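S.K.: model the following, please.
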Amino acid sequence: MKKYSYQKCTAIVLAFIMFFSLFAGVNQAKAEAGLNVNADGAILVDGETGKVLYEKNADSPLGIASMTKMMSEYLLLDAVKHGKVKWNQEYSVSELVYKISQPTSLSNVPLRRDGKYNVRELYEAMAIYSANGATIALAEVIAGSETNFVKMMNEKAKKLGLKNTKFVNSTGLNNKDYHGEQPQGTGADEENVMSPRDVATLAFHLINEYPDVLKTASTPMKVFREGTTDRIVMKNWNWMLPSLVYGYKGMDGLKTGTTDFAGYCFTGTATRDGKRFITVVQNAKDSSGKNDGYKARFGETKKMLDYAFSNYTKEELVAKHYQVKGHKTIPVIKGKEDKVKIYTKSAINMVIPNNEKDNYKPVLVLDKKKVNKNGEVTAPIKKGEKLGYLTIEPKNGDKVSFLTEEGQKKVQVDIIAVQDVEKANWFVLMMRSIGNFFGDVGHGISSTVKGWF
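M.R.: From the prediction side, this is the model:
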């Protein structure tokens, strides 16, 4: 009877274990399927640190169409910053720019063959209306020719660490739209390609290094050549701006793109409650797998942003002046004191999944150039002197991925000395040496005597 009862209890326990294991497995599957983006490639990142929150085919080179213009914007803003180009600088229209700017089937503001335009109005036409002729005009302003500009684009891509990127023109058009006048060294049917990770990395650099780009990118409508017979109303192609068709709260950028090769693409960014996210979709489709155009790219972007704003929160994971348990001080040699207090110079804030603050632990890394192999620092030490850094990592061993090293450093803070530690004078150091010598001798004698018995 007792044996039967024992077997019955064991069976019940095993059944419960199997049930809860199955339940946990279902929940895990649901979590993994929490975000499924219908696009050939996609990525979702934190706009402040570049922490990757979701990715799909993130390293596959795909068509980007007019999202290309983000690199053209970056190079222009860089040239203005360094005084190589001025906003009021005038441009005289080249024959190529005139030809490209005329077809209304392409995104354009028609430019006059004998016209003169300043850099700012050409920039606004590019950033708001995705004007192709205006983009080539800016390429000529910066580099003398679009051919030279494309070389600059690819060189900058390498410097930014974009590993799956190739630019063949400044606009994102298919080279066949140039009718044989595409940049030298590129094929007639070539298009620009980037991976979702590269697109997000470019966007990350653009909005963090040149945040004013968002003031232009978020302009829903602007008139080109106001007060002239060339007046054109430029409506922003980013229909997710709050006042437009697919308006989304907090949306303020960044760039759309469409060609037959690339499909419907969009790099979006939105901010709410102190959080900013960047999204990329390439060749976006609807839930049935069909490419239904504008609705698909904006719908899939909304899906990612809704997921991010609902499931992630910005938390202070390490407070300012935080001291690591067991490492509140560092031993000091040659100092008036034998140890120095250390703490973090500032706080660490990071976007993490809701209610997971306790799942992160601090990791202390001391500077090997200042701390010897015994973990000691040599006096003198100045108050506020950096002695290492503190970062955080998940307790469960999960890998946290960032777009750039610069972004990753935003979740690292300096470890600094709390107070000055002066170097002891020669007499004190000499007496310590003598004391240490006799201490070592005494210890040696004691050990020897103990060894006799």
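S.K.: from here on, just use CA atoms for contacts and neighbour counts.
M.R.: OK.
S.K.: M234: what's it in contact with?
M.R.: By C-alpha atoms under 8 Å, 6 or more residues apart in numbering, M234 lies in contact with A125, I128, Y129, M221, K222, V223, F224.
S.K.: narrow those residues to just the buried residues.
M.R.: Buried subset of the contacts of M234 (neighbour count, 16 or more other C-alpha atoms under 10 Å): A125, I128, Y129, K222, F224.
S.K.: distance to Q184 and secondary structure added to the residues you listed, as JSON lines?
M.R.: Converted to JSON lines, those look like this (distance: C-alpha to C-alpha, whole Å; DSSP: H, G, I helix; E, B strand; the rest coil):
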{"residue": "A125", "distance to Q184": "25", "secondary structure": "helix"}
{"residue": "I128", "distance to Q184": "28", "secondary structure": "helix"}
{"residue": "Y129", "distance to Q184": "26", "secondary structure": "helix"}
{"residue": "K222", "distance to Q184": "34", "secondary structure": "strand"}
{"residue": "F224", "distance to Q184": "31", "secondary structure": "strand"}
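S.K.: closest to D46 out of the residues you listed?
M.R.: Nearest to D46 among these, counting by C-alpha to C-alpha, is I128 at 24.0 Å.
S.K.: now the closest one: how far from D212?
M.R.: 13 Å (C-alpha to C-alpha, to the nearest Å).
S.K.: what helices or strands is the helix or strand that R276 is a member of leaning on?
M.R.: Using DSSP states H and E, R276 sits within strand 275-284. The contact analysis (3 or more C-alpha pairs under 8 Å, 6 or more residues apart in numbering; DSSP states H and E) places strand 275-284 against strand 39-46, strand 62-63, helix 196-209, strand 263-272, helix 294-311.
S.K.: want to put them side by side, so please do this one too:
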Amino acid sequence: MIRYVHMYLVAILLVAGISMSFPSGRHSKAEAANDMSVHAKAAILVDAKSGKILFGQNMDESLPVASMSKLMTQYLILEKIQKGDLKWDDVYHADATDQDLSTRPGLGNVPLYQGQSYTVRDLYNAMTLVSANAASRALGRMAGKSDKHFVQMMNDKAKQLGLKHSSFVNTSGLNNQDLAPYQVKGTASDGENKMSARDLALLAYHFIHSFPNEMDIEKKELDQFPVTDSYSIPLRNKNQLLPNGKYPYKGAIGLKTGMNDAAGYGIVALAKRGQRELIAVIIDAKNKKGKRSSKARYMQAQKLLDYGFTHWDYQKISPEKFLPTNQQKIPVENGTKEKAAITSKTTVTELVPKNSHSIKAKLTLMPKFLTDQKKRELPSTYQPYGLIEVGASRVIPSNDRKLTELTLSFRKLLFFMLISVIPHF
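M.R.: A predicted model of the protein is given here:
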């Protein structure tokens, strides 16, 4: 016999005394209370596991981001490899345009000599570790068959991932003037790749969750690039937060730096300590005197990461504890009893401010048909708030085990901490 439970459990979680809404991308009260300020045109700090925003400043302005936009090129190359459309040992044959672009003074590069062959792995490592611009272009030409088509792929993927304030004109993040005469037709002669801080964080989120096995290369500090069959040059990771960098940071993993005249100095930083993993984005960092500097981006990234690791921690929450008194039992059709109590099979783990001992929540029961008893198991569902999805907790009516299991979905739209506590992407 089919048995239905007419219930849908939605959780709205509020943490007492905290308010972290970012309707306009400005600092929140919680940040102000912790005396947080970032010397940068835009910044964001995000929990890498859930996508929860812990700090935001001018998060949604579309700004030049220089080589930080190579994260999109990396994403698409790894996606092609994952699908089998590219292989790490596939070979690229450099031509005269590669040699010209890769040997121009003042541009980050490894030399790609006409007539020489380079593997996808060689080019990817050069792009990732030293932000080699010609290598990035070469990979785009391999994956997209042309510069123009690959740039279109970048913009299409941005829409697919929900990057609302991003636009790409080339594969590398160079100003188009530096690419002349190899700009993509139809793009501005002085065009720039532009992204918002939120979009960079969201791209980083998808990157680390889609390709977890590729994170080792992000933290690799030294490699070799075979310029010719008999000559190699060292690749030293440009990320100075890594252990042997100028400004080492405990737990630093990656991800991408960027700099040009339009973008200033920026970084997408990823760090992990214990179970906590944080993404920090800095665009156009300044020092205390208001001047741009490479050091400033690392200092501001460290400041954001310190704030996250110092003031936030994970806490387990048992949903049924927050059921209103009049909703602690639900009616059951064709069950052994007319009503069944609700108990939680699992807990939900959320990142909350440390020392927030008083957690308040409101659970609302809403009608929803579930599944056939014969199936017994309902998969945990995922329902997105914005673009980040959150796991689910199951609930079983405690005094009628013959009932089908009830899936409890926590939507970021409702289980937030969004309106009044912690917004997500």
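S.K.: re the thing from before, possible to save the helices and strands packed on strand 275-284 of the first structure as TSV with distance to A417 of the first structure and mean neighbour count?
M.R.: Shown next, in TSV, are these (distance: least, C-alpha to C-alpha, whole Å; neighbours: other C-alpha atoms under 10 Å):
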stretch	distance to A417 of the first structure	mean neighbour count
strand 39-46	32	26
strand 62-63	49	27
helix 196-209	31	23
strand 263-272	36	24
helix 294-311	37	20
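S.K.: would you indicate which residues of the one helix or strand P234 of the second structure maps to are buried?
M.R.: Using DSSP H and E, P234 of the second structure falls within strand 231-236. For strand 231-236 of the second structure, a neighbour-count test (16+ other C-alpha under 10 Å) marks L235 as buried.
S.K.: for that strand, grab the matching residue range in the first structure.
M.R.: The counterpart of strand 231-236 of the second structure in the first structure, counting by TM-score structural alignment, spans residues 230-235.
S.K.: who are the packing partners of the following helix or strand past the strand holding P234 of the second structure?
M.R.: Using DSSP H and E, the helix or strand that follows strand 231-236 of the second structure towards the C-terminus is strand 252-260. With contacts defined as 3+ C-alpha pairs under 8 Å, 6+ apart, strand 252-260 of the second structure has these neighbours: helix 215-218, strand 264-273.
S.K.: in TSV, list these along with distance to S67 of the second structure.
M.R.: Listed next are these as TSV, based on distance: least, C-alpha to C-alpha, whole Å:
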stretch	distance to S67 of the second structure
helix 215-218	15
strand 264-273	9
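S.K.: and of these, who's closest to A32 of the second structure?
M.R.: Among these, strand 264-273 sits nearest to A32 of the second structure (C-alpha to C-alpha), with 22.7 Å.
S.K.: run through the neighbouring helices and strands of the closest one.
M.R.: So strand 264-273 of the second structure, by 3+ C-alpha pairs under 8 Å, 6+ apart, packs with helix 197-210, strand 252-260, strand 276-285, helix 294-311.
S.K.: looking at the ones you listed, which is nearest to V169 of the second structure?
M.R.: Of those, nearest to V169 of the second structure by C-alpha to C-alpha is strand 252-260, at 15.1 Å.
S.K.: tell me the angle that closest one makes with strand 264-273.
M.R.: 170 degrees (axes from the mean of the first three to the mean of the last three C-alpha atoms, to 10 degrees).
S.K.: check which residues of strand 252-260 of the second structure are buried.
M.R.: A252, I253, G254, L255, K256, T257, G258, M259, N260.
S.K.: and what of stretch 319-326 of the second structure?
M.R.: P319, E320, F322, L323.
S.K.: show me the contacts for A131 of the first structure.
M.R.: Listed by C-alpha under 8 Å, 6+ apart, the contact partners of A131 of the first structure are S101, S107, N108, V109, A125.
S.K.: distance check, it against G172 of the first structure.
M.R.: Taken as C-alpha to C-alpha, the span from A131 of the first structure to G172 of the first structure is 11 Å.
S.K.: where's the lengthiest helix in the first structure relative to the chain centroid, distance-wise?
M.R.: Scanning the first structure for the longest helix, with DSSP state H as the assignment, gives helix 2-32. Chain-centre distance of helix 2-32 of the first structure: 43 Å, with C-alpha atoms, centre = their mean, to the nearest Å.
S.K.: same thing with stretch 270-283 of the second structure?
M.R.: That offset, for stretch 270-283 of the second structure, works out to 10 Å (C-alpha atoms, centre = their mean).
S.K.: same question, stretch 351-370 of the first structure
M.R.: Using C-alpha atoms, centre = their mean, the offset of stretch 351-370 of the first structure from its chain centre is 19 Å.
S.K.: and stretch 135-150 of the second structure, by the same measure?
M.R.: Worked out by C-alpha atoms, centre = their mean, stretch 135-150 of the second structure lies 23 Å from the chain centre.
S.K.: what's next to it, contact-wise?
M.R.: Residues from elsewhere that reach stretch 135-150 of the second structure (C-alpha under 8 Å, 6+ apart): 70, 73, 77, 80, 86, 92, 94, 98, 102, 109-110, 112, 120, 123-124, 126-127, 151, 153, 170-172, 184-185.
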